[in-house]
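The sequence and its predicted three-dimensional model are supplied below.
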Amino acid sequence: MRHFDLTPLYRSSVGFDRLANVLDQVMAGDVSQASYPPYNIEKTGDNAYRITVAVAGFAENELSIETREGQLIVTGRKSETETEKKDNFLHRGIATRAFERRFQLADHVRAVEAATENGLLHIDLVREVPEALKPRKIEVTRKQETLQAEAAEA
């Protein structure tokens, strides 16, 4: 009785808000994603989002961003020379360990730009719904036969 079926909630998800997925992971005890590095997710427009990841201590060439199977994967790996220098520290409070952070993307959401600024990695996302999936308005008209019958009666 500890497992709840949250499948109906998946149908109503918008953007990359996967509340049901998060609840499933919590209920299952899946704590595979640690809290490092911290991140923010913000909505910057009607179909625009921004993920900001704290990557202090990482250079641009040590960061990797990839989209695969509906996920945005942000990876950070320090170079070999940096990890060899750790013997010289008396205290190391700034975490520069390797990380991999995954974000579940909704359908038609794609990353368009990534940039670092002041130790933060900004990833801009856009939701682009294809024309075939956008709602269309269909005009309601009278059938041609009805119009012809009315014209004949007149």
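In hand now; what should we look at?

From now on I want contacts and neighbour counts done on CA atoms only, so please keep to that.
OK.

Tell me where this structure has helices.
For the chain, helices defined by DSSP state H occupy the ranges 7-10, 19-28, 80-84, 144-153.

For the last one, what is the distance to the chain centroid?
Put simply, helix 144-153 sits 55 Å off its chain's centre (CA atoms, centre = their mean, to the nearest Å).

I'd like to know how far Glu82 sits from Thr96.
As judged by CA to CA, to the nearest Å, Glu82 and Thr96 stand 9 Å apart.

Put this next to the previous one:
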Amino acid sequence: MRTTFDLTPLYRSTVGFDRLFSMLDQVGGFDGAQGSSYPPYNIERTGENAYRITLAVAGFAADDLSIEAKENTLTVRGDKQAPKAEDEKRGEVLYQGIAARAFERVFQLADFVEVRGASLENGLLHIDLVREIPEKMKPRQIAINGVGGAAGPKVLDTKAA
């Protein structure tokens, strides 16, 4: 049983949260993906601020795949090219269990997460990501200049949001 939430009233009364509501819709599975789980994938943390997405794309060549990063969204598309004439001479396929259908897999990335590279090996597409927070967003020490009887500057620790 699927429960749906109507976020329309929130759209009317908020400004700048449309991306957040879209992400909530996608997490809930309301984006029309129809429960597609192809191709299967793993997401792993490889370091403190490093991540790797691995997709099982057996049968796809590098030319059949495209990766696009845009506005905190990573999109991986696969579209198998039509077989060449020399491939057709090999024989007739009696059973095809290896899926070669076109796919599109979308991942929502957190702020400051960037794609560092991708590689295809042994039927697995590896996409390496890293989160780099800009210096102006990192915590920093602020000196407070004392007036009066203070015995030197005091330091206030502030946290970036």
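Everything's here; your move. The shown structure was predicted, so the numbers you read here are calculated from the model rather than taken from an experiment.

Work out the TM-score between the chains.
For this chain pair, the superposition-based TM-score is 0.72 by TM-score structural alignment, normalised by the length of the first structure; 132 aligned residues with a CA RMSD of 2.9 Å.

on that earlier part again, between Glu82 and Thr96 of the first structure, which one's more packed in?
Neighbours were counted for Glu82 of the first structure and for Thr96 using other CA atoms under 10 Å; Thr96 has more, 17 against 9.

on that earlier part again, output the helices of the first structure as a markdown table; include the columns distance to Glu117 of the first structure.
As requested, the helices of the first structure are exported to a markdown table (distance: least, CA to CA, whole Å):
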| stretch | distance to Glu117 of the first structure |
| --- | --- |
| helix 7-10 | 34 |
| helix 19-28 | 29 |
| helix 80-84 | 21 |
| helix 144-153 | 63 |
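
hey, which of these is tucked in deepest?
helix 19-28 (a mean of 14; mean count of other CA atoms under 10 Å).

in the second structure, which residue is closest to the centre?
Phe107 (3.4 Å; CA atoms, centre = their mean).

what's the nearest residue to the equivalent of that residue over in the first structure if we skip its chain neighbours?
Per TM-score structural alignment, the equivalent position to Phe107 of the second structure in the first structure is Phe103. Excluding the flanking residues, the one nearest Phe103 of the first structure by CA to CA, 6 or more residues apart in numbering is Leu72, at 5.1 Å.

residue contacts, the one you found?
Counting by CA atoms under 8 Å, 6 or more residues apart in numbering, Leu72 of the first structure touches 65-66, 102-105.

picking up where we left off before, quick one: closest of the helices of the first structure to Pro130 of the first structure.
Nearest of these to Pro130 of the first structure, taken as CA to CA: helix 7-10 at 20.6 Å.

helix/strand/coil for the nearest residue to Leu7 of the second structure once chain neighbours are set aside?
Excluding the flanking residues, the one nearest Leu7 of the second structure by CA to CA, 6+ apart is Phe21, at 7.4 Å. State at Phe21 of the second structure, reduced to three classes by DSSP: H, G, I helix; E, B strand; the rest coil: helix.
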